[in-house]
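K.L.:
Predicted model follows, preceded by the sequence.
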Amino acid sequence: MSEEQPNDPLHGVTLKDIVNFLVDCYGWKKLGRWTKIRCFVNNPTINSSLKFLRKTPWARTKVENLYLVTKRNQQNKPKRGG
């Protein structure tokens, strides 16, 4: 049963992909400052962050929302050149 989920922008995106994307975009320091999630501040690693986010729904929601806003902003940026 492989139905598309057109109303779910996170469909097919893993939590690991989301964290890696945000770290690449902002770095650990900004992530910690913006989200107020300690796993991004104290000795942050992908694995420790994933472990925390998987068992903490409010934190996961914050991270997913930041991902969606960041992706939307990237799509809405005007392209240079042309």
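P.N.:
Received, thanks.
K.L.:
For the rest of this, base every contact and every neighbour count on C-alpha atoms.
P.N.:
Noted.
K.L.:
okay, now R72: neighbour count?
P.N.:
11 (other C-alpha atoms under 10 Å).
K.L.:
Structure two is appended below for comparative analysis:
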Amino acid sequence: MTSTHAHDPLHGITLAVILNRLVAHYGWEELAELIPVNCFKSDPSEKSSLKFLRKTQWARDQVEALYVSTFA
């Protein structure tokens, strides 16, 4: 029996882990250039960014895609 999550590179990884790894790799400034959203540009913090990403699917999709292309 195969798992439906077997081919999902994000399975088991929280949004907080994704964001923290991207910030550690790129930094807030470069992350804001790659994904131009205000929560990365203006006084960025993990808390405000997670709140925005949880409410805004298109931005979350971009963050997840960047994570997969960077670390997969």
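P.N.:
Perfect, thanks for sending it. Because the structure is predicted, anything quoted here is derived from the model rather than measured.
K.L.:
Tell me the buried residues in stretch 34-48 of the second structure?
P.N.:
Across stretch 34-48 of the second structure, burial judged by 16 or more other C-alpha atoms under 10 Å covers C39, F40, K41.
K.L.:
mind checking how far that stretch is from the chain centre?
P.N.:
11 Å (C-alpha atoms, centre = their mean, to the nearest Å).
K.L.:
do stretch 54-74 of the first structure as well
P.N.:
5 Å.
K.L.:
Helices of the first structure, residue ranges please.
P.N.:
Listed from the start of the chain, the first structure has helices (DSSP state H) covering 15-35, 46-55, 57-76.
K.L.:
Just the ones of the buried residues of stretch 34-48 of the second structure in strands?
P.N.:
Among the buried residues of stretch 34-48 of the second structure, DSSP state E puts none in strands.
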